[in-house]
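In: Here is my input; please provide its structure:
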Amino acid sequence: MVNNLLRLCLLIGMLTTIGCTQSKPYDAIATHPVTGTVHINGVPAQGALVRFWPQTEQPGVKYPISPVGKVDASGTYQLTSYEGPDGAPPGEYVVTITWPDPDWRPPGGGMPPPPPDRLLGKFGDPKKPVLEFTVVDGQNSVDPIVLDNAKILEGSKLPSASP
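Out: Down below sits the predicted model:
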């Protein structure tokens, strides 16, 4: 009886291990680190989202991967395709920027829609990209994105410029 119980526990353990080592539930391809900076009207665009839209085929995936990076307080972003700052698959991309207003509060109750873009959608259309960039194997550094005299959503508070 104890011997059968031990065998059953070992079998369950083996099956659990095999189940846990199966491939991810999505197609994963190699990515490479991509970093850059964004400043808008003289300040780091903290909270802005930089998205890379693929322009070339990404062999090995069912659906195209559009890596995104969130700009930190210093104006720096690192792209993410799957998790963490893992970067982007090699290839050609067009780049867009949106800057959600974190202080926006919709009137009334219920589930609020996403916050409006401080940049009024001007830099968020992949058909009118901010720039084009080719990701290569290894470390990738994007030239600084500097948007001066950008029209900002009325009533939106912007971070202060560093002294």
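
In: going forward, measure contacts and count neighbours with C-alpha atoms only.
Out: Noted.

In: Tell me where this protein has strands.
Out: Listed in chain order, the strands of the chain (DSSP state E) span 34-40, 43-44, 49-54, 68-70, 76-78, 91-98, 131-135, 140-141, 145-147.

In: Kindly check the end-to-end length of stretch 17-28 for me.
Out: 21 Å (C-alpha to C-alpha, to the nearest Å).

In: Show me the one of the strands of the chain that comes nearest residue 106.
Out: Proximity to residue 106 (C-alpha to C-alpha) singles out strand 91-98 among the strands of the chain, at 18.8 Å.

In: tell me which residues in that closest one are buried?
Out: Using 16 or more other C-alpha atoms under 10 Å as the test for burial, strand 91-98 gives 92, 93, 94, 95, 96, 97, 98.

In: Not counting sequence-adjacent ones, nearest residue to the most centrally placed residue in the chain?
Out: Centroid check for the chain by C-alpha atoms, centre = their mean gives residue 68 as the closest residue, at 2.0 Å. Excluding the flanking residues, the one nearest residue 68 by C-alpha to C-alpha, 6 or more residues apart in numbering is residue 51, at 4.3 Å.

In: Now show me the structure for the sequence below, then we'll compare the two:
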Amino acid sequence: MTFRHPLVVLALALPLVVASSCTKEQPFRKPTTKVVGKVTVDGAAPDPAVQVECVAVGGMDASHPTFSRSDTREDGSFEISTYETGDGVPPGEYVLTFLQQPFNVMSRNYGADKFKGRYADAKKSEHKFTVAEGDPPVDLGTFDLKSK
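Out: This is a model prediction of the structure:
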């Protein structure tokens, strides 16, 4: 009996040891603040989804770049992701760009932007926001985009 007990403990402990040793350290990961919002197109939920991208006003951090974006859900809501789903954005000043490109499953390609590039240029974007480290979650509200 005493021989089996250590084997059971070892069998239960081994997966924990292996799992903890496989954790990847992310030394350059920046803190993030949750950012949510909603997109409507001509007053209705977008179909297909709208791609929402956050572009840093001062340009991308060359030493530790990040890419923050989201796709809208069926109701038009979105939550920006940088490292993990819905984790938000690192501190900084951002502008938003929007694309609505239908995805063709057969060809595995995106079609033309239904907004015809109207909301795709970060330099012309009127949708700005700033996040500081330690800020509470940010709700950007609703962006009513026009298809024409």
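
In: sorry, back to before: now do the same for the residue nearest to residue 68 of the first structure: its match in the second structure.
Out: Superposed on the second structure with TM-score structural alignment, residue 51 of the first structure falls opposite residue 53.

In: what do you get for residue 115 of the first structure?
Out: Checking TM-score structural alignment: residue 115 of the first structure goes with residue 111.

In: Residue 77 is in contact with the residue nearest to residue 68 of the first structure, correct?
Out: No. Residue 51 of the first structure is beyond contact range of residue 77, at 10.4 Å (criterion: C-alpha atoms under 8 Å).

In: Next, show the common contact partners of the two.
Out: Common contact partners of residue 51 of the first structure and residue 77 (C-alpha atoms under 8 Å, 6 or more residues apart in numbering): residue 69.

In: Pick out whichever of these two has more residues nearby.
Out: residue 77 (25 against 22; other C-alpha atoms under 10 Å).

In: check contacts around the nearest residue in space to that one that is not next to it in sequence.
Out: Once flanking residues are discounted, residue 77 of the first structure sits nearest to residue 71: 4.5 Å by C-alpha to C-alpha, 6+ apart. Applying C-alpha under 8 Å, 6+ apart to residue 71 of the first structure gives the contacts 37, 38, 44, 45, 46, 47, 48, 49, 50, 77, 78.

In: Distance of the third one relative to residue 142 of the first structure?
Out: In this structure, residue 44 of the first structure and residue 142 of the first structure are separated by 15 Å, where distance is defined by C-alpha to C-alpha.

In: quick one: which of those two has more around it?
Out: residue 44 (23 against 15).

In: show me what contacts the counterpart of residue 141 of the second structure in the first structure?
Out: The equivalent of residue 141 of the second structure in the first structure is residue 143 (alignment by TM-score structural alignment). Shown in contact with residue 143 of the first structure (C-alpha under 8 Å, 6+ apart): 36, 37.
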